[in-house]
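>>> Let's see this in three dimensions:
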Amino acid sequence: MEKSTIYSTGHGNKSIDVFIRELYSFNIEYLLDIRSKPFSKWNPQFNQASLKLELEKCGITYVFVGDSLGGLPEDRSCYDSNGKILYDVIKGKDFFLQGLKRLITANEKAIKLAIMCSESKPEECHRSKLIGEELRINNISLNHIISENRTKSQETIMCELTKGNGIVDLFGNKVEFTSRKSY
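Predicted coordinates:
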């Protein structure tokens, strides 16, 4: 696994100051917002315009990529009949592959960036179940920011998520991940 310059974070209920300190602790230069809808009903400091302004004040470039790497795609073929998002379908879509390619290229250029979603727990977010796993297939381990100066590797997150059973079961079948909720 090659050393990765790609990080992941979720804003959760953090203050903007704590959030930015966490980014600073890993020298993040770019924040890629992977939320399909870049606003927060409960944490308005993370609405797109407010977040972009705060990051610019701190020298961090904000980039919206929720249209390619978001967890709630507009393409309804990415959902099952119950409204759950099918990550195995998304990973074959052109929009997702283009977004993933941007991350791979950024890593090759050693650009320090973080992908951001709203979910604070990486094991409950498409950051790990979809993006992190696709990066891992490309020999890149996503660094999940847990707090200031503290990360967990993609491998650790997946081990926790599957309770140590891995992503392939005893019969050689790959575990398929979906969203926790229906949409």
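>>> only C-alpha atoms for contact and neighbour calcs from this point on.
Will do.
>>> Next, count neighbours for residue 108.
Neighbour count of residue 108, defined by other CA atoms under 10 Å: 14.
>>> Second input sequence below; structure requested for side-by-side comparison:
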Amino acid sequence: MSDLTADKSALSGRIIYTVGYAGHDRESLLALLRAHGITAVADIRTFKRSSYWTAFDSESFGPFLRENGIAYVFMGDVMGGKPQMPELYPDGQLDYDLMAERSDFKSGIERLVAGAGKYRICLMCAEKDPLDCHRTLLIAPALKDAGFDLHHLVDGRVEAQSETDARMIAINGGDAPDLFAAAEPDPDAEIKLALARQIKRVAPKADDAIKRR
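As a prediction, the model looks like this:
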């Protein structure tokens, strides 16, 4: 992970943080990152520029973080939540399962895992609520498989992924599979169902996500 693998003295751990910059200015987001000991930011937006939150455009926000002692790398080309490949929208809506199987996405996860051994990493996207963002709906399951947990910086507090999952189940609950009816009950059936429903609710549509040239 080019910018995130150089600091030999950084803390290691099995937690990666996330944040959405909506509602922040540069200074308040910097203060939040510092308060939680973040030493590197991985920008996972698809596009480097925002039409609304211009203070967080990659070309200027990356240098701002580096000037303040926090490493920065843009990873939206491999992990962005609005990929520009039409084949990832087979039914008009982004298919996260297809994206998770891409080799470039898997290499992005590997870079995060490697970087987390040397940095306290925070994934940055725009959405304030992690339930509305691919950092929960796509990246969290992949990092869980790699042995990592996500902690979300939300409204001045840390929300563990287990708490985010509980909110997701509360929103998307009902009609959960009967664990005792199956020959081999799946203990993750409830969260899998909630995740599928949340993805259906918020995953981007091709018409909105893909830029027309």
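>>> TM-score for this pair?
TM-score for the superposed chains, counting by TM-score structural alignment, normalised by the length of structure 1: 0.87, backed by 177 aligned residues with a CA RMSD of 2.1 Å.
>>> Tell me which residue of structure 1 lines up with residue 16 of structure 2.
Residue 16 of structure 2 maps onto residue 6 in structure 1, with residues paired by TM-score structural alignment.
>>> Next: residue 29 of structure 2.
Checking TM-score structural alignment: residue 29 of structure 2 goes with residue 19.
>>> Quick check: its match vs residue 118 of structure 1, distance?
Noted for residue 19 of structure 1: a distance of 12 Å to residue 118 of structure 1, by CA to CA, to the nearest Å.
>>> Now do the shared contacts for those two.
residue 11 (CA atoms under 8 Å, 6 or more residues apart in numbering).
>>> wait, isn't residue 127 of structure 2 in contact with residue 18?
No: assessed by CA atoms under 8 Å, residue 127 of structure 2 is found out of contact with residue 18, at 10.4 Å.
>>> out of the two, which sits in the busier spot?
For residue 127 of structure 2 versus residue 18, neighbours defined as other CA under 10 Å are more numerous around residue 18 (27 against 17).
>>> quick one: the more buried one is in a strand?
Yes: assigned with DSSP: H, G, I helix; E, B strand; the rest coil, residue 18 of structure 2 falls within a strand.
>>> Structure 2: which residue goes with residue 130 of structure 1?
With TM-score structural alignment as the criterion, residue 130 of structure 1 lines up with residue 138 in structure 2.
>>> now its match, what's its secondary structure?
helix.
>>> just the strands in structure 1 please.
6-10, 30-33, 61-64, 84-86, 113-117, 143-147, 150-153, 178-182 (DSSP state E).
>>> Output the ones you listed as CSV; include the columns distance to residue 40 of structure 1.
Converted to CSV, the strands of structure 1 look like this (distance: least, CA to CA, whole Å):
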stretch, distance to residue 40 of structure 1
strand 6-10, 12
strand 30-33, 12
strand 61-64, 15
strand 84-86, 20
strand 113-117, 10
strand 143-147, 20
strand 150-153, 24
strand 178-182, 17
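>>> Of all these, which one is nearest residue 126 of structure 1?
Ranking the strands of structure 1 by proximity to residue 126 of structure 1 (CA to CA) places strand 178-182 first, at 7.4 Å.
>>> Does anything pack onto the closest one? Which helices or strands?
On a contact count with 3 or more CA pairs under 8 Å, 6 or more residues apart in numbering; DSSP states H and E, strand 178-182 of structure 1 meets strand 84-86.
>>> contacts for the strand it packs on?
Counting by CA under 8 Å, 6+ apart, 71-72, 78-80, 177-183 sit against strand 84-86 of structure 1.
>>> Give me the residue at the spatial middle of structure 2.
residue 135 (2.0 Å; CA atoms, centre = their mean).
>>> give me every residue that touches it.
Residue 135 of structure 2 sits next to 18, 123, 125 when contact means CA under 8 Å, 6+ apart.
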